[in-house]
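Enquirer: Give the three-dimensional model of this entry:
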Amino acid sequence: MKGRLKRHIVLIGMMGAGKTVIGTELARRLHVGFTDSDVEIESAAAMSISEIFARDGEAFFRDRETQVLARLLKGTPGVISTGGGAWMRAENRELISAQALSIWLNCDLETLWHRVRQRQTRPLLQTSNPKAVLTELLAARNPVYALAEMSFPSQSGETVEAATSRLLEAIRKTQPDLLEMK
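Expert: Predicted coordinates for the structure are as follows:
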């Protein structure tokens, strides 16, 4: 059964939490568009996020991130995944809260570390002790992530399909008016 989202669904959380893979599957099941805000930033800048960080710094990147989010949120409601730091900026939280359901994909440290430790595409982890940095980021960000409208805890070993089914059920249960059925 197809439906129409009344507002966007925006997935927030740490790098490696599954925002892109779950977001893609969620959008497919809801028959709506999916957008990864980091991909949009890279496309607009014609360079990778790592390159943006190296050339222009994190503050510049965060400004572009806010601009891209504002543009995406003006479009037809769909599923949007954000970078791990997007929700940390009050301006972004206000933009998202005004036009979307924010869902925190809440993942434990060991699961995150397992998913990101081999990836060289995470500029904040390009340090001599990336697990310590990840631990610090998680501790600093979790209280802010908890401000999301909905929290969705990850389950170790769960497939993308199972996690998406569980998330869809949680959305339908807690946000019954979000999807207008046709």
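Enquirer: make it CA atoms for all contacts and neighbour counts henceforth
Expert: Noted.
Enquirer: in the protein, which spans are strands?
Expert: 3-5, 8-12, 34-36, 79-81, 100-106, 150-153, 179-181 (DSSP state E).
Enquirer: Any buried residues in the third one, and which?
Expert: This points to strand 34-36. 34-36 (16 or more other C-alpha atoms under 10 Å).
Enquirer: Looking at the residues you listed, which one is closest to residue 106?
Expert: residue 36 (18.0 Å; C-alpha to C-alpha).
Enquirer: What count of nearby residues applies to the closest residue to that closest one other than its chain neighbours?
Expert: Excluding the flanking residues, the one nearest residue 36 by C-alpha to C-alpha, 6 or more residues apart in numbering is residue 81, at 4.8 Å. Using other C-alpha atoms under 10 Å, the number of residues around residue 81 comes to 27.
Enquirer: doesn't residue 23 make contact with residue 81?
Expert: Yes. Between residue 81 and residue 23 there is a contact under C-alpha atoms under 8 Å: 6.4 Å.
Enquirer: re the thing from before, would you reformat the strands of the chain as a markdown table and include distance to residue 165?
Expert: Below are those laid out as a markdown table (distance: least, C-alpha to C-alpha, whole Å):
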| stretch | distance to residue 165 |
| --- | --- |
| strand 3-5 | 16 |
| strand 8-12 | 15 |
| strand 34-36 | 17 |
| strand 79-81 | 15 |
| strand 100-106 | 14 |
| strand 150-153 | 12 |
| strand 179-181 | 15 |
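Enquirer: who wins for proximity to residue 124 among those strands?
Expert: So among these, strand 8-12 is nearest, using C-alpha to C-alpha, at 16.8 Å.
Enquirer: Does anything pack onto the closest one? Which helices or strands?
Expert: helix 19-30, strand 79-81, strand 100-106 (3 or more C-alpha pairs under 8 Å, 6 or more residues apart in numbering; DSSP states H and E).
Enquirer: structure for this one too, so we can compare:
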Amino acid sequence: MSAVPAARRHAADRSVVLVGLMGVGKSTIGKRLSGRLGLPFVDSDHEIESAAGLSISEIFARYGEAEFRAGERRVIARLIEGRPKVIATGGGAFMNEVTRGLILDRATAVWLDADIDVLADRVRRRPGSRPLLNGRDPREALADLAAIRNPIYAQAHIHIKSQPLPHSAAVEAIVKALA
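Expert: A predicted model of the protein is given here:
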């Protein structure tokens, strides 16, 4: 029997990919989770921005959502193929059938879920950085997105309900689920 904790052994075999709606805390939780698992952390949106030399908002404005999703799919495929890590994805990444299949086949998908009011409060703190919310009421937009996306997110291997608690609670729940 290895002295390495079970969650760390599991994560060492596959990347852990965090999926869920914007504002659920994928990046913040992902950074903390990576420390707990002893794996590197990467945010797919930051990797997309780096590869494109543009912000997510600029990519959407110049090229549209379809082109953004194509680039997102290529970046996530590259990240999963490398050594195991914790990967935070953008809210729409898992909606793409090819990207979702890749994540489900080659990584451990963790759906971080939260109540719409919690998400709306969180995204209001970062106005302008969420292209799908531009010109819309955040609560209404998130409710519309949740109605479409939650049934797809439910395909993830692990489902964690993020509460309005410190993110460490979600990290502990993920570590327990991985074990």
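Enquirer: Out of the helices and strands packed on strand 8-12 of structure 1, which one sits most buried?
Expert: Neighbour counts (mean count of other C-alpha atoms under 10 Å) averaged over each of the helices and strands packed on strand 8-12 of structure 1 peak at strand 79-81, with a mean of 27.
Enquirer: That one against structure 2, how far on average?
Expert: Superposing on structure 2 and averaging over aligned pairs (mean C-alpha distance after the TM-score superposition for structure 1), strand 79-81 of structure 1 comes out at 0.5 Å.
Enquirer: Quick one: list the elements packing against that strand.
Expert: strand 8-12, helix 19-30, strand 34-36.
Enquirer: Tabulate the ones you listed (CSV), appending distance to residue 151 of structure 1.
Expert: Shown next, in CSV, are those (distance: least, C-alpha to C-alpha, whole Å):
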stretch, distance to residue 151 of structure 1
strand 8-12, 10
helix 19-30, 13
strand 34-36, 19
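Enquirer: and the alignment partner in structure 1 of residue 90 of structure 2, what is it in contact with?
Expert: The equivalent of residue 90 of structure 2 in structure 1 is residue 83 (alignment by TM-score structural alignment). Shown in contact with residue 83 of structure 1 (C-alpha atoms under 8 Å, 6 or more residues apart in numbering): 12-15, 37-38.
Enquirer: Top of those residues by number of neighbours, please.
Expert: Counting by other C-alpha under 10 Å, top hit in the contacts of residue 83 of structure 1: residue 13 with 30 neighbours.
Enquirer: mind checking how far stretch 72-80 of structure 1 is from the chain centre?
Expert: Its chain's average C-alpha position is 13 Å from that of stretch 72-80 of structure 1, according to C-alpha atoms, centre = their mean, to the nearest Å.
Enquirer: scratch that, stretch 71-79 of structure 1
Expert: 14 Å.
Enquirer: which parts of it are buried?
Expert: So, applying 16+ other C-alpha under 10 Å, buried residues of stretch 71-79 of structure 1: 72-73, 77-79.
Enquirer: Reformat those residues as a markdown table; add distance to residue 44 of structure 1.
Expert: Formatted as a markdown table, these follow (distance: C-alpha to C-alpha, whole Å):
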| residue | distance to residue 44 of structure 1 |
| --- | --- |
| 72 | 13 |
| 73 | 16 |
| 77 | 21 |
| 78 | 20 |
| 79 | 19 |
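Enquirer: which other helices and strands contact the lengthiest helix in structure 2?
Expert: Ranked by residue count, the top helix of structure 2 under DSSP state H comes out as helix 56-81. When contacts are defined as 3+ C-alpha pairs under 8 Å, 6+ apart, helix 56-81 of structure 2 sits against helix 44-52, helix 97-106.
Enquirer: Alignment lookup: residue 49 of structure 2 to structure 1.
Expert: In structure 1, residue 49 of structure 2 lands on residue 42 (TM-score structural alignment).
Enquirer: What separation do you get for its match and residue 14 of structure 1?
Expert: According to C-alpha to C-alpha, to the nearest Å, residue 42 of structure 1 and residue 14 of structure 1 sit 19 Å apart.
Enquirer: Same question for residue 45 of structure 1.
Expert: Distance from residue 45 of structure 1 to residue 14 of structure 1, by C-alpha to C-alpha: 23 Å.
Enquirer: contacting residues for residue 162 of structure 2?
Expert: Residue 162 of structure 2 touches 24, 112-114, 170, counting by C-alpha under 8 Å, 6+ apart.
Enquirer: How much space separates it from residue 68 of structure 2?
Expert: If you go by C-alpha to C-alpha, the gap between residue 162 of structure 2 and residue 68 of structure 2 works out to 27 Å.
Enquirer: The aligned partner of residue 139 of structure 1 in structure 2: neighbour count?
Expert: Per TM-score structural alignment, the equivalent position to residue 139 of structure 1 in structure 2 is residue 147. The burial count assigned to residue 147 of structure 2 is 10, neighbours taken as other C-alpha under 10 Å.
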